[in-house]
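> got a predicted structure here, sequence first:
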Amino acid sequence: MPLDFVQLAPELGQFALILSLCLSTALFLLPLIGAHYGSQLLMRSGPSLATGFFFFVAFAFFCLTYSFIHDDFSVRYVATNSNSLLPIQYKISAVWGGHEGSLLLWILMLAGWTLAVAIFSRSLPLDMQARVLSVMGFVAIGFLSFILFTSNPFDRILPLPPQDGSDLNPLLQDIGLIIHPPVLYMGYVGFSVCFAFAIAALLTGRLDSAWARWSRPWATMAWGFLSVGIALGSWWAYYELGWGGWWFWDPVENASFLPWLIGTALIHSLAVTEKRSLFKSWTILLAIFTFSLSLLGTFLVRSGVLTSVHAFANDPERGVFILGFLLLVVGGSLTLYALRAPVVKGSTGFGLFARETLLLGNNILLTIIMIMVLIGTLYPLIADALNLGKISVGPPYFNLFFLPLMGLLCLLMAFGPMANWKRTSGKQFITLLWKPWVISLVIGLLFPLFYRDTYEPLAALTVFIASWVFIALVADIIYRIRNGSTLLNGLKKLSLSYYAMVIAHAGIAVTAVGVGLTSIYTEERDIRMEVGQHVQVVEYEFVLNKLVKVNGPNYIADEAQISVFQDGKFLRDMKPQKRRYLASGSTMTEVALDVGFFRDLYVAMGEPLTDNAWAMRVHLKPFVRWIWLGALMMAFGAVLAVADKRYRKAIKQEVPVDMPAGKLVNE
């Protein structure tokens, strides 16, 4: 009897991964050797090898997905993370719901970025392109070796596979799992391209502004994806975990935030290196650190050293592999940096109030914030390893340092767009910014008076800072279009990259409003609710009408049917649930939300107290949607920046292809 594809898929996927490792090894060696010896044949092999690498990884990913869809429980990973009752959309997302599959998703993203570099960097000097692809191949070798030797998703359970699977963690049976990990990994892995450009620049010795111009759109896109990925994780935790929070300074949350902070510094530093040929060594270092922090996040999540709702709790031997690879990448990169970077000299000066100075301040503040978050994240692990006891570092520590530094960073943001390169007079700043300052101050001081009965000074400060950023941007736009014949003509003259900066900075202001006002004005009630009981939260009244049983596709649930009234008028019905999943017996809270632009109503069921009474959590969360709206604005700004015609046009041969390898253009 012939074997069908369901039976063959795991072996074919395994074989595809082995071929991918062979191709990534060739991608690492052949273009690098070709660039060293000047062989165009070997250098031109890079794009073809990158295409093959992507094809076989994608095929392996398809094979694993096929096994999930067709309930092949002879595959250990499928049996551990799926069940025959699981809805089809969750069977697909379960592919990356555990350690092995999420690692395969990581490698698929890496293969996709590598193929994109091969396609869109054809106009680069051939030896530069070859070295960039070679570095990407080296990174791929590390992760493919990791998945094949320690975390194989195609391992079989033979000769007696289970009749059904253990089920996917109920926390992950949600649309959040479908979209959050792929987007987050696109950001994480995207910074490998910036890392590859930085290492290639060090290898070639071309530490000029050209490499910054080539890598800048890649850094911007990776940063945009990571911004959306972090926001999606926050949104998912907010409505799925049932406690109503959107950020808790969890170590795994911090693991994604660390590369975002340094990535933000990187995209600003790249702008200075491209425009003014300054900060060249520093920009290289930022590119190395950004990707290194992405690898550190991978280590923290997969090593077993953390206990977190977000972490993959695996055996520490896997963590040793990642730690070794991390040390190899960081150590090798910094060694190469130490050998190459000191020869780079920047002879261009700039004044105290120049844009360069402000961007340098931006970099310093972001780096300090990153170090503060890194210390708070790693200190408990280090203390435990040194037998200093179990130490917990929570929100009070992070908020003590993070909030003032971010507030200072937002205050400085208003000056950056208005500053000139090289030098800017203090009089220019005063002329352009005194009105925004006054308007922002008035708005900040008045807002708490009109919003709530109690005056909150922190709310006034939050609104002032956000208004300052936003109104200063408006003032800068007005200043730039002042000589246009009409408003429309003036706006047309502004570049896409300028609009990208405006939207991204405005997104920071919007997120700041969301974070500040949600933290200050949230109203929470943890109460006992009986059928017929009324609960008042500010102007909203919640009435528990009845409790019912609900049958889902793979769960049964207790559902509370609650009517909500605003100032005595019926607003809507809300139906939170407490679910019990049939396969695993796990219970899960399904919150009910009434979302709005200025507030969310949030209701979650706790535990049953009597036959007609439950513990309930009722929240009013003002401006919480602004947190995620701001992140989307930042990501849209990133898209606009990459769409600028400077990046759409092919980069001409600014550096001769036949320049001898190792010749330093800065010497």
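The structure has been received and is ready for your questions.

> every contact and neighbour count from this point should use C-alpha atoms.
Noted.

> grab the nearest non-local neighbour of Leu609.
Ala615 (6.7 Å; CA to CA, 6 or more residues apart in numbering).

> for that neighbour, give me its contacts.
Taking CA atoms under 8 Å, 6 or more residues apart in numbering as the criterion, Ala615 is in contact with Asp526, Ile527, Arg528, Met529, Met605, Gly606, Glu607, Pro608, Leu609.

> and with 7 Å instead?
By CA atoms under 7 Å, 6 or more residues apart in numbering, Ala615 lies in contact with Ile527, Arg528, Met529, Met605, Gly606, Glu607, Pro608, Leu609.

> put this next to the first one:
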Amino acid sequence: MSVELGHLTLWLAVGLALLLARDGLAAGHDAAAAARSRVLARRLAALVASGYLLLTLAFARADFSVAYVAQHAHSTLPLAYRLAAVWGGHEGSLLLWITLLAGWAALLTGAGRCGTPRLQARVLGTLGAMTALLLLFLLLTSNPFRRLMPAPDEGQDLNPMLQDPGMVLHPPLLYLGYVGLVVAFAFAIAALLDEDLQGDPARTRQAWGRWARAARPWTLLAWSALTLGIALGSWWAYHELGWGGWWFWDPVENASLMPWLAATALLHTLAVVDQRGALRAWALLLAIACCALALLGTFLVRSGVVSSVHAFATDPARGLWLLGLMVLVVGSALALYGTRAARLGLGARFALCSRETGILLNNVVLLAAGAAVLLGTLYPMVLDALGGPRISVGAPYFETAVVPLLLPAVLLAAPGAGLRWGHHAPADLLRALRLPLLLAAVAALAQALWLGHLRWAALPGLLLAWWVAAGTLLDALARLRPLPGQRRWRTLPRPVVAMLTAHLGLAVFVLGVSQAATGLHERDLLLSVGDRVPFGGLTLRLSGLQQTPRENHEALRASVQLWQGDRLVATLQPEKRRYASSEMPMTEAAIQRRWDGDLYLALGERVEGPDGRPAWVLRAALKPWVSAIWTGCLLMAAGGLIGASARRLHRAPAAAAQDAQDARATLATVGDTHGETADDPRPGHPSAARPINRSGLAT
């Protein structure tokens, strides 16, 4: 009965979503319609969440009369993985996507978190329309509550590759980021429908500032979730499959990278809209692009057009429906943008040497890299669809085409934060860059000497990482120093802390990638029990193997001792698993984590050794500084979360306007601002031009 109730719940949710779309998009100045849209959004979230929980209950009970449960669960599957199996296939993963979308809409109903009531209503209306479309697609083509008659005695089990803690957390975080970008898209649609944001740039300056402050926290939350999801997926592929440690350029991995690059560009552009009122139309176009790429990722994972361990479906028919849905949503948004973009105005003007120009260059570089990823991902599919030869575009293309395009974006991260809004004297900028460049060179050389060797291939990455770190730390120091005539050191506002934390995370990430990509050392070893072999400054000894039965699989566990001279350093236990339901073998690696990198061991097949004794292949790898990759991602995500929690971005419109008025009053006592705006989040006096100290850095 609960299954039929879940099915009915989703159909009721379709009706509520259509009502929300109607009331929200047509709200105008009608306060009653705006209030009604908030109520509908909360009820919609409750209905969709109820449907998801009822499907989860069917998995918990192992109800194999439900076709979806029978396809992705087994009676011996541990309960934690049985609950996670809800998103282990096409139908459940799409339902989770919709549940998170409705949840975002419910969060947006909070007072003071979404700008004006009219803007809030239109955002909710857009999310309601998206929810209705996705629910209809789910129920008409991929009903997760479909019954099997007669019910099988046993299920087919969850893919063993998905039975991993990383994969339990990875998809929800990734979907949270994808769906959050749909929220940014909804803000763009609301702006295109709002006549108060169109016309004279000077008249609409304050309204655009309110819009950007309303959109930024939600975009930051989505970007942080997407960053964590991508990092967790990379970590899972590393420890489960032994992939490169930072990126494997798998088509489905690329599907998450493309919206992340666009979202990074959007975040920086929203700061320009907030501070200067410039790049308005560009921000809206980026928000539409983020949604388009998030839907493209959904299409790639569920259409069957790519072959990947991450893909959820191999049904091209449903993929065509998804493609049609994507074309409908993105095409409608672009048509609306084409008719309204000309009315938005150019916004504030800025000089060639300014922070706005730096952010615009950063946007161009990020989008160029995203386009290169898009080309390499889609070209083989398009060629195959046109009847051409089947080709594979792998890591060599992406590392040659994409990585060099991303280097300028990393280069811009160091000086970009120190640039002034509106105008920055080029001579001041050049003087300010000398000290970070010197510190980066000294630090990179010192690190190479400290490690005891210098890898020329890693040197550019080291210089780049320390360049960003030095620029970020010096910028933080400059912002903390007392202003002229004052003794007290300043405090950093939360948005500035967020920016500095994210940029420092980027530096740590680049450091990890440069070391892991150039210092990888791998060997396939052949060991019988009792054999010793030197590797990476250690002696590896296979001390024994043990067959261990588990709840739903049997594991052959090897014990490998690590000796340094006469001292036993550690014992690692890599495994070969065989799952009873599918007879599918899996390798579970063992990793020794050290401050300077990881020792990675994976147990291979049994063969006959040179002396006739049974032997096992053992893949051993040294991956230097690989943990810095995920540490950097965590810092970047933490920066996004800190920025999203900034009180300034959650102010009600009246409070935000009062802040701007107070800042303008402060300007009268400060003097020339060199193009800075009244609501620039600089420490001390918000928009005071920062004097240049003896090192050439702006304070």
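Noted; the coordinates are in hand. Predicted model, so just to flag it, every value in this text is computed and none were measured.

> returning to that earlier point: secondary structure of the residue nearest to Leu609 of structure 1: a strand, I assume?
Yes. According to DSSP: H, G, I helix; E, B strand; the rest coil, Ala615 of structure 1 belongs to a strand.

> so how far is Gly244 of structure 1 from it?
15 Å (CA to CA, to the nearest Å).

> same question, Leu27 of structure 1
Between Leu27 of structure 1 and Gly244 of structure 1 the computed distance is 47 Å (CA to CA).

> the two: which has the busier surroundings?
Between Leu27 of structure 1 and Gly244, counting by other CA atoms under 10 Å, Leu27 is the more crowded of the two (31 against 20).

> wait, doesn't that one sit right on Pro47?
No. Assessed by CA atoms under 7 Å, Leu27 of structure 1 is found out of contact with Pro47, at 8.7 Å.

> can you map out the strands along structure 2?
521-527, 532-535, 538-549, 553-564, 567-572, 575-579, 585-588, 590-594, 597-608, 614-624 (DSSP state E).

> pull up the aligned stretch in structure 1 for the last one.
I take that to be strand 614-624 of structure 2. Counting by TM-score structural alignment, strand 614-624 of structure 2 lines up with residues 612-622 of structure 1.

> then the second one?
Correspondence between strand 532-535 of structure 2 and structure 1 is established over residues 534-537, with TM-score structural alignment as the criterion.

> and the matching stretch, how far out from the chain middle?
Relative to the mean C-alpha coordinate of its chain, stretch 534-537 of structure 1 is positioned 38 Å out (CA atoms, centre = their mean, to the nearest Å).

> that stretch against structure 2, how far on average?
Its aligned residues in structure 2 lie a mean 2.0 Å from stretch 534-537 of structure 1 after superposition (mean CA distance after the TM-score superposition for structure 1).

> hmm, who's touching that stretch?
Stretch 534-537 of structure 1 has contacts (CA under 7 Å, 6+ apart) with Glu541, Phe542, Val543, Leu544.

> so can I have JSON lines of those residues showing neighbour count and distance to Glu11 of structure 1?
Putting those into JSON lines (neighbours: other CA atoms under 10 Å; distance: CA to CA, whole Å) gives the following:
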{"residue": "Glu541", "neighbour count": "19", "distance to Glu11 of structure 1": "59"}
{"residue": "Phe542", "neighbour count": "22", "distance to Glu11 of structure 1": "56"}
{"residue": "Val543", "neighbour count": "20", "distance to Glu11 of structure 1": "57"}
{"residue": "Leu544", "neighbour count": "23", "distance to Glu11 of structure 1": "54"}
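
> structure 2: which residue goes with Phe53 of structure 1?
When structure 2 is aligned by TM-score structural alignment, Phe53 of structure 1 is paired with Leu44.

> I'd say that match and Leu12 touch.
No. Applying CA under 7 Å as the test, Leu44 of structure 2 and Leu12 come out as separate, 8.7 Å apart.

> which one's more surrounded, these two?
Neighbour totals were compared for Leu44 of structure 2 and Leu12, and Leu44 leads with 29 against 14 (other CA under 10 Å).

> with structure 1 overlaid, how far apart is stretch 43-59 of structure 2 on average?
Here the mean offset of stretch 43-59 of structure 2 against structure 1 after fitting is 0.8 Å, by mean CA distance after the TM-score superposition for structure 1.

> how far off centre is that stretch?
Centre-to-centre, stretch 43-59 of structure 2 and its host chain are 26 Å apart (CA atoms, centre = their mean).

> also stretch 219-226 of structure 2?
7 Å.

> what span of structure 1 lines up against that stretch?
Counting by TM-score structural alignment, stretch 219-226 of structure 2 falls onto residues 219-226 of structure 1.

> just give me the mean distance for the matching stretch relative to structure 2.
Comparison of stretch 219-226 of structure 1 with structure 2 after fitting gives an average deviation of 0.6 Å (mean CA distance after the TM-score superposition for structure 1).

> let me see the contact set for the aligned residue in structure 1 for Ala570 of structure 2.
Mapped onto structure 1 by TM-score structural alignment, Ala570 of structure 2 lines up with Arg572. Residues near Arg572 of structure 1 by CA under 7 Å, 6+ apart: Ser563, Val564.

> one more time with 8 Å, if that's ok
When contacts are counted by CA under 8 Å, 6+ apart, Arg572 of structure 1 touches Ser563, Val564, Phe565.

> for it, give its distance to Glu524 of structure 1.
Counting by CA to CA, the separation of Arg572 of structure 1 from Glu524 of structure 1 is 19 Å.

> one more: Met136 of structure 1?
49 Å.

> now swap in Gly444 of structure 1 and tell me
Per CA to CA, Gly444 of structure 1 is found 25 Å from Glu524 of structure 1.

> just to revisit the earlier point, overlap in contacts, Leu27 and Pro47 of structure 1.
Both Leu27 of structure 1 and Pro47 are contacted by Leu133, under the criterion CA under 8 Å, 6+ apart.

> quick check: closest non-adjacent residue to Met413 of structure 1.
Leaving aside its sequence neighbours, Met413 of structure 1 sits nearest to Val469 (CA to CA, 6+ apart; 6.5 Å).

> fine, thanks again, bye for now.
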